[in-house]
Structures are given as C-alpha cells and as structure tokens.
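[1] When you get a sec, could you give me coordinates for this:
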Amino acid sequence: MSKNQIASELSAPKHIAIIMDGNGRWANQRGLPRIAGHRAGAESVRRTVEGCKNLGIKHLTLYAFSSENWKRPESEIKALMQLLERFLKEKTKEMMAHNVRLNAIGRTDMLPKKTCAQLNKAIEKTANNTALTLNLALSYGSREEIVDAAKLIAEKVAAGKLSVDDIDNSTISSHLYTAGQPDPDLLIRTSGEFRLSNFLLWQLSYSEIVILDKFWPDFAESDLYDAVTHFHSRQRRFGAI
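    Model (predicted):
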C-alpha cells in the first residue's frame, strides 16, 4: 500500500515508538567507525519524522540514548553528544518549517551542559508547533522513569495532596515523562532483536510490535508505511474476546 493510500484509507496510529537499533553493526559491516553508523542513523531520523508527518501521525518517540548507553566508551559518548548537538542545530529550522514540536524524555540533566543548552533551545523554539510531537528519549530508562513517577506520587501523598486510595493507572500515567500524550499504538524495532531494552515498559502494555531485520540506517519511508499497514492488519482486543 502506498503512502497516499495509507493516508486516505486508513486511520493513522496516534503514536509510534521506535527502538533505533543497529547503527554500530551497520558501520562494522562496512569497515567504518561506529560514529559513521550514528551519522547515517540521523538521516533515518529525518526520513522517519517526515514520513510520520505525511501520514498524519501526531506523536513519535525515538529511543535515542538510553541510561545504559552511559557505559559506552567515553570517546563514543562524546561523539554522540556532538552529533546530537549538530542535529538539533541543523534540524530546528526544518522542524519549524514542518510544524514539528520537539520534546525530550529521560533524565536529561545528566547530558553535558552544552548539549542540554542546545536541546532546550530547540524545545523552546518549537514549543508552539502542532503537526507532530517528536519525543527524543535521552538518558532514558523506563525503570528509572517509573521510579521517578513513584517518588513524585509519594511526595504528594506525604504532603497530603494525594490519597493512597486515589492512586490508579491514570495517576501513574500522569506522572511519567510522557504525561499528557497517548500511549504508543505501535512499536517498531530494527536489527531483528526481540526485546524492549528498558523502553516505555508502562506505555507499551497494549502496543502492537513490528520487528524489522534491518539496521536503523537502512530504515526507509517504505518500511514505515509497511509497518503502519501491518499494524492495521492486527486485531487489537485489549484483553477482550
């Protein structure tokens, strides 16, 4: 099914989440340094954002840098942060032109000051855009997110602002980094790996999952359209018959 057919005949998922896996292996296969894979992956991000906007998808969450990624060599982390800064600086104009709002989820206070400054600048610049919300998961771990939410809730209970008996699923959701956004309808993971890797564990409870046996730099708009078409072939019962 073509892009135009999807846009006209099928209702778009409200929210797509993607685990962008395989940059390093893509580079290794070509005898290139790992950072070359990350640079190629950044181009896939651009294609994917454009594709989601064309399909009318309102929320896109990309797993860009996990809390576990801090364990990587210092040289690679430094190169990744520089790549992120350059991406934000270069793409903010495009986000403005395409009415894309940038948001970040994760413990972003752990990012280098220069990176944080560029990130916050892009977030502020695009704050009023409405076509698509692009969530970059940076220094992100879902278990850490749930811990942070639990602490916020506990603080409100201790202060008498919230009763223990009033805590339910919506209370947890409203204290997560993604508060105010719908849970992902569809999760896409590249590189053929079958695991969630500490990504949106709460939010993905009822998401459909599509695994692609290709590395993230090779992810094309056609792969996005195929995944959305596959999503619409599924029957989503949410526990019912």
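[2] contacts, neighbours, all on C-alpha from now
    Noted.
[3] Going by neighbour count, which residues of the longest helix anywhere in the chain are buried?
    Ranked by residue count under DSSP state H, the longest helix found in the chain is helix 74-97. Across helix 74-97, burial judged by 16 or more other Cα atoms under 10 Å covers 77, 80-81, 83-85, 87-88, 92, 95-96.
[4] and stretch 66-80, how far apart are its ends?
    Start-to-end span of stretch 66-80 (Cα to Cα, to the nearest Å) is 12 Å.
[5] How about stretch 49-62?
    10 Å.
[6] Helices along this structure, start to end?
    Going by DSSP H, the chain shows helices at 3-9, 23-29, 34-55, 74-97, 113-125, 142-158, 169-173, 221-233.
[7] For Thr61, find the nearest of those helices.
    Proximity to Thr61 (Cα to Cα) singles out helix 34-55 among these, at 9.9 Å.
[8] Alongside the first, I'd like the structure of this one:
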Amino acid sequence: MISAEYEQEYWPTIQNAIDLLLTQSIGHRGLVSFENVYSCVYKCVCKNYSERLYHDLLFEVKIHWEKVNHELEVKAGQVLVKIFDSVLKQFESSLRGLIPLFTYMNRYLESRMDTDLRSELCRSFTSVLVDNHVNRVIGALEEAQLSAFTVPPSTVFSVVSGLYSLKREYVSLAPYIFAKYIPNVLPPMSVSELPLAVEETRMFQQNLIESGFSRGDQSKKRTGDSDILSKYYECFFPNSL
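    Just a heads-up that it's a prediction; the model follows:
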C-alpha cells in the first residue's frame, strides 16, 4: 500500500465511520457498514499502516471533542449537568462502535505500545474535554444537593458513575457526592462521624418537606422504634439526650 492509496481509498471510508459513530444517536448503527470499515482497517494493518491509522483516529476524535468542549464552555448550572451527562453517554456509545471496528489495530497497540484503544480514547477524551469542565459540573451538582431534585437523582448517578469510570481521582473533588452513588468510595464511617451523618439526613428530609413532600402518617411507625433509637443514642452519645 502506498500513501496515496491509504489517503484516497481507505482512510475516507474509515473517517466517515468515525464521524458517524461520534455524532449519531445512541444505539443507532444503521448508517455504518461494519463489514466494509472493518475490512479497510484490516487491510491497513496488514499493509503496515497501523501506526498512521492510530494517529489519524486520535486526531479525528480530538477534533470532535474540542468542538464539544467549546460548546460546553457557554453552559452552566442544571443545563451544563444535563448536556454533560449526554456527552458522557455519547462517548460510551461511540466506544461500543469504535473498538470493534478497530480490533486489528488494537492488537498492534497491545503488542507494540503496551496499551489498548479503550484506554487511549478515554485518556484523550478526559484531557481534551472532561478535565476542562469537571470542576464546574461538580460545583453544579453540589449546588443541586441544597435543593431536593433540582437535578434528577438518575442524572446525578449517571454523571458521577461516568466520571468515576474515567478517572477515580475525580472523587477527591466531592467525596460525599460520589459516596452516595458509588459503593466503598470512602472508608467506613467512624463513630465520631455519626452526628454529621444524622444532621445531613435531617437536612435532606427538611429539603424534601420544603419541596412539598409529606412525611406521611407518623402513627404507622413501628412500635418500639423510638425506644430502639433512644438506646442507640444512649450507647454512642450519652451526653446528647
């Protein structure tokens, strides 16, 4: 294969598939011919164009993510969180299409560069886009915690889990938000931290009440619950009653 053959015959087909996978609706694969693109990638790898294909792929996805990055710069608050959630989901969807298409190139990365395509794409996506907005997104989530359901819990979970899967260091930006949705993110709670946990629960319940949620019929509380709770506090907080 000569350079002109790669540039005129193989790369345009692969490039078109990349652009479609980065932008088309989640779950929709009808516009990409898997067999055709897979064959192009296979031929490029067999003819020693793996490295060039790898760099062209990363450059193509970087261009797309830089465009999305600029679009997010003008968003804020709940709107930012909602769009950022969509971007994370779109990224995961594109990975499910890109990685199978580049299976043969991925073997080259694993054998020659001691890495893999998923890791490289996640690293690029994180550095080009996520790192630029994660502090604002976390700030919007923290603000939303002050008022119940300002941002739907399902959206918060989606964003938090998406960030955690990309880079676990993001936990340090808002440990207690991550801990609400990711098991075992924080070390086990100590006895000294129980009063704070109780106060956070009380404030959350108060926010729910102020938002119009009723506490229901308190007469239906199980008999003996108050006694059990009193004994619990007597054990751990003998001076608080």
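[9] Overlay them and tell me the TM-score.
    The TM-score (TM-score structural alignment, normalised by the length of structure 1) is 0.25; 92 aligned residues with a Cα RMSD of 5.4 Å.
[10] before we move on, the earlier item: quick one: which of the helices of structure 1 is nearest Leu132 of structure 1?
    Short answer: helix 34-55, nearest of those by Cα to Cα, at 6.3 Å.
[11] just to revisit the earlier point, from the buried residues of helix 74-97 of structure 1, pick the one nearest Gly51 of structure 1.
    Using Cα to Cα, the buried residues of helix 74-97 of structure 1 come closest to Gly51 of structure 1 at Met95, 13.1 Å.
[12] For Leu134 of structure 1, see how far away that closest one is.
    On the measure of Cα to Cα, Met95 of structure 1 and Leu134 of structure 1 end up 9 Å apart.
[13] what residues do those two have in common as contacts?
    101-102 (Cα atoms under 8 Å, 6 or more residues apart in numbering).
[14] which among the buried residues of helix 74-97 of structure 1 gets closest to Ser233 of structure 1?
    Of the buried residues of helix 74-97 of structure 1, the one sitting nearest to Ser233 of structure 1 (Cα to Cα) turns out to be Met95, at 31.2 Å.
[15] I'd say the closest one and Lys89 touch.
    No. In this structure, Met95 of structure 1 is not within contact of Lys89 by Cα atoms under 8 Å, at 10.6 Å.
[16] Which residue ranges of structure 2 form helices?
    Using DSSP H, helices in structure 2 cover 3-5, 11-23, 34-46, 50-72, 77-101, 103-112, 117-125, 131-144, 153-166, 175-181, 194-210, 225-236.
[17] on contacts alone, who are the packing partners of the second one?
    Under the contact criterion of 3 or more Cα pairs under 8 Å, 6 or more residues apart in numbering; DSSP states H and E, the helices and strands touching helix 11-23 of structure 2 comprise helix 34-46, helix 50-72, helix 77-101.
[18] And for the third one?
    Helix 34-46 of structure 2 sits against helix 11-23, helix 77-101, helix 103-112, with contacts defined as 3+ Cα pairs under 8 Å, 6+ apart.
[19] now those helices as TSV including mean neighbour count and distance to His55 of structure 2?
    Formatted as TSV, the helices and strands packed on helix 34-46 of structure 2 follow (neighbours: other Cα atoms under 10 Å; distance: least, Cα to Cα, whole Å):
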stretch	mean neighbour count	distance to His55 of structure 2
helix 11-23	18	12
helix 77-101	18	14
helix 103-112	16	11
